[in-house]
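**Student:** Need a 3D model of the sequence below.
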Amino acid sequence: MNEPRGVEPEAATHPVDQTLPPARLIGAGLQHVAAMYAGVVAPPLVVGIGVGLSTADIAFLMSASLFASGIATLLQTLGFWKIGARLPFVNGVSFAGVAPMLAIAKAQSPEDALPVIYGAVMVAGVFGFLLAPWFCKLVRFFPPIVTGTVITLIGVSLLPVAFNWAQGGNRKAADYGSLTNIGLAVASLLITVVLRRFLRGFLKQLSILLGLVAGTLISLPLGVADFSGVTDADLIGFPTPFHFGAPQFAAAAIVSMCIVMLVVMTESTADVLALGEIVERPADEKTLAAALRADGLGTAISPFFNGFAASAFAQNVGLVAITRIRSRFVVAAAGGILILLGLCPMLASLVALIPQPVLGGVGITLFGTIAASGVQTLTKASLERGDNVLIVAISLGAGIIPMAAPEFYHAFPESMRIILDSGISAGCVVAVLLNLAFNHLGRTPEPVPSEAAPQPVH
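**Tutor:** Got it, this is the predicted structure:
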């Protein structure tokens, strides 16, 4: 029966806003947690060691970061008022702040290091929250030529992380790069590919999680999995607010972390735009502002629970791309799981059982998928125009420098290295500036040698 004239049929619910049955919701949420767990606990581990914390305090710091990441993820996925992108977006501890926080710690006495860091992170979060409405206006400077380049760089820059995990994760370990570690990574990757090829339905969408489980089971007889963390962990533990002391506010530390916040916002902008393309809900200025507010608020709240700056996790963008599970409520479930892990150190240590080589093998799939998504976006960028090819070429080159030559910028000031040493940020800035130079600022686009010229890039 036809709809009456003038009455629009009820729009179907967008996949982003669809809910899943509880079993699928939790299973897919666990998959997200498994994919990003190592990324969340790595920054507090490095900072904890850097400031000379005990093993127990480092474990506390890691649980606190899981708890704070869960809160930030809920802010981003569920949102309220004008806060939160309401996309399947995982927020976790940003690695961009690790080097500046270690530099801050070196300038302080051991007992003041974390309080000064936390004070700077809180101010940086407020700074990012207030700046969001203006920063989001940059979205018009992120056409496909820019977003495609940056998305590709996100994937390419994460691949070395997967390769490091595949070798064992710890370069100082005796078995780093051993045949056992690399063989375990390859086995996990192959199992994931086979599962993806032959499974059907929801099990196919869980191929990443199943690959992680299978790889972990294979590692048990090889002695790669470490159970000591499970036996030593407490069953219940709440991240006591200001466990390491009340925050202190030092001007130099605040400036440093505000610069980090700008880097975090730049990377989050790229991730939001990438995720919007993947879930077929392109991020507009309003969505981007809401996402950046969630980053800022999550960062400002995090130090209360002994966490650090919060930002988008690119590896989970790849997981959405490969599984095609686009529901934001799945990622909200992952946020809830992160909170539970933060409240239950023993449960958190179970997730930590997944060996680094297993994560590395599966990570190649995740991160490579992000790069492939970037290439797919670049197909919309009128690459038949020589100017646009030049933009992509130079931007990719600038973004790959920190990976190919890590000491390239060693003589530059520390404030510049914060941006230049991040391939994503450096490539993003170069792509935006080149796009302005070639496709804005009064330049007339060169004619396209075809019958139907594509629309100019804006």
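**Student:** going forward, measure contacts and count neighbours with C-alpha atoms only.
**Tutor:** Fine.
**Student:** Would you mind listing the buried residues in the helix or strand encompassing Pro133?
**Tutor:** Under the criterion DSSP states H and E, the helix or strand holding Pro133 is helix 110-135. For helix 110-135, the neighbour count (16 or more other C-alpha atoms under 10 Å) marks 112-129, 131-133, 135 as buried.
**Student:** want to put them side by side, so please do this one too:
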Amino acid sequence: MDIKPTSQPAMRPEDENLGIGMNIAYGFQHVLTMYGGIIAVPLIVGQAAGLTPAEIGLLIAASLFIGGIATLLQTLGVPFFGCQLPLVQGVSFASVATIVAIVTSGGGLPAVFGAVIAASILGLIISPVFSMIIRFFPPLVTGAVITTIGLTLMPVAARWAMGGNPKADDFGSMTNIGLAAFTLALVLLLSKLGNAAISRLSILLAIVIGTLVAWAMGLVSFAGVTTGPIFAFPTPFHFGAPVFEIASIISMFIVVLVILVETSADILAVGDIIDTKIDSRRLGDGLRADMISSLIAPIFGSFTQSAFAQNVGLVAVTGVKSRFVVAFAGLILLTLGLLPIMGRVIAAVPTAVLGGAGIVLFGTVAASGIRTLAQVSYTNNMNLIIVATSIGFGMLPIAAPAFYDQFPDWFATIFHSGISSTAIMAILLNLLFNHVKVGNSDQQSVFAEGTERSVRSAVIDDLNEGDYFKEGKLYDADHNEIVIVPEKSAAH
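**Tutor:** Next up, the predicted model:
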């Protein structure tokens, strides 16, 4: 009697376990790669909210803590939550401009937390059907939004480089700007001369070196680092109970839609990189993990969560596909979040140093958006005018911060954020021109004409059947060269 061997299901590449030692080593690499990005958001928001260094340290600790939990959920997964892929989660850059707009318009952090909670609930509700509406968020829309995110943050980098506090006597001094320039030069130098590991860590290393130089110059003090506990569990609602404002919720919901698109792209990208199957259910599980993490985050003092694209790139560069490596990165983030002293150390970094690094960091976000827009076809359509109008609309509150001061408060809150403005305009124009065909003119706009080649009809009249152009010369059907007469000669 023949006994056929039982076929074992093929192990997915992401399920490979490299062992504790390698998991920790590669996990640290993931943490270091995204560390600058995950601390940037609480730094920006904390300064915009006028928090003390100790309070900013709490924001940073909370962001690390929630980032760790979100990463563990995404990589290990539970039923209906987590795509079980090597994706590092952290505070989304997409929400920064909107959060700052809510904070500076008088709502404060409680209004931000309320908006994040409400918008995340809405995101959780729509995540099962998001695959049906994702076609309304093509690279045309997401590219314009991501570009605007980077451009919107550039004024933040400029203020940081000048010292951060416009009321300070040394704001805009050559010392501050020189320190920022030194940090920027370090980033570029390390990126050019360093090996692969140093190049990937160039921003973090430049911040460390820049801070040490500032300390040697007497421009920074670490006296406040020892003030407060070394170990502490993030306190729920430390900054106050959430406040729910309709305008802020609408504005944040737009951000959540962008985050859902970005995370979808990251899930699909990492699936392609590690050569594993991504179906609609797995995509939905990943999106739900994003939303439930974002829902919990405000309780502990953090903000919207999303997958970090730079870590997707790290997976591609290193070829390490294991989700358990990234799970260990989540454990490291979680541990750092329980050590507020680390947040206080980071809060002591001179603002000018962050400004130098921020130019590259925020510029990279804009460059990512431009790279996405490069995937868009601009042939025989109105995509060029959609991108131009959307980004231009998003730049209005950046170029003229008082632009919406005379508008109703709810309207100003939504459109005072460059990302919200760009997203709304890009979505509406994409629907108007690319989905609603009724009423489209058969005469192309000057914007479409500008992207196309054209030949005068008189030139066509001079050609015969079989004529062809090769290596700069014109030939007839019998391969005889045809003399090309210059314009002036032809006129005589």
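**Student:** Please state their TM-score.
**Tutor:** For this chain pair, the superposition-based TM-score is 0.76 by TM-score structural alignment, normalised by the length of the first structure; 426 aligned residues with a C-alpha RMSD of 4.1 Å.
**Student:** And Val264 of the first structure? What does it align with in the second structure?
**Tutor:** In the second structure, Val264 of the first structure lines up with Val255, judged by TM-score structural alignment.
**Student:** next one: Leu25 of the first structure
**Tutor:** Aligned partner of Leu25 of the first structure by TM-score structural alignment: Gly27.
**Student:** which residue ranges form the strands in the first structure?
**Tutor:** Remark: strands assigned in the first structure by DSSP state E are 91-93, 310-312.
**Student:** JSON lines for the ones you listed, including mean neighbour count and distance to Ile218 of the first structure?
**Tutor:** Conversion of those to JSON lines gives the following (neighbours: other C-alpha atoms under 10 Å; distance: least, C-alpha to C-alpha, whole Å):
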{"stretch": "strand 91-93", "mean neighbour count": "31", "distance to Ile218 of the first structure": "29"}
{"stretch": "strand 310-312", "mean neighbour count": "31", "distance to Ile218 of the first structure": "31"}
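**Student:** Quick one: residues contacting Ile370 of the first structure.
**Tutor:** By C-alpha atoms under 8 Å, 6 or more residues apart in numbering, the residues touching Ile370 of the first structure are Ile151, Thr152, Ile154, Gly155, Ala314, Gln315, Val317, Gly318, Ala321.
**Student:** hmm, try it at 6 Å
**Tutor:** Gly155, Gly318 (C-alpha atoms under 6 Å, 6 or more residues apart in numbering).
**Student:** if I look at the equivalent of it over in the second structure, how far off is Ala144 of the second structure?
**Tutor:** By TM-score structural alignment, Ile370 of the first structure lines up with Val365 in the second structure. Going from Val365 of the second structure to Ala144 of the second structure by C-alpha to C-alpha, to the nearest Å gives 11 Å.
**Student:** what residues are shared contacts of the two?
**Tutor:** Counting by C-alpha under 6 Å, 6+ apart, nothing touches both Val365 of the second structure and Ala144.
**Student:** just the helices in the stretch 51-200 of the first structure please.
**Tutor:** Listed in chain order, the helices of the stretch 51-200 of the first structure (DSSP state H, counting those that start in this stretch) span 55-77, 98-106, 110-135, 144-167, 179-198.
**Student:** Against Gly224 of the second structure, how distant is the match of Ile370 of the first structure?
**Tutor:** 32 Å.
**Student:** Tell me the counterpart of Phe129 of the first structure in the second structure.
**Tutor:** Using TM-score structural alignment, Phe129 of the first structure sits opposite Leu124 in the second structure.
**Student:** can you pull the contacts of its match?
**Tutor:** Arg288, Met291.
**Student:** rerun at 10 Å
**Tutor:** 118, 130, 256, 260, 284, 287-292, 294-295 (C-alpha atoms under 10 Å, 6 or more residues apart in numbering).
**Student:** Over to Leu434 of the first structure?
**Tutor:** With C-alpha under 10 Å, 6+ apart, Leu434 of the first structure has these contacts: Val146, Asp387, Asn388, Leu390, Ile391, Val392, Ile394, Ser395, Cys428, His440.
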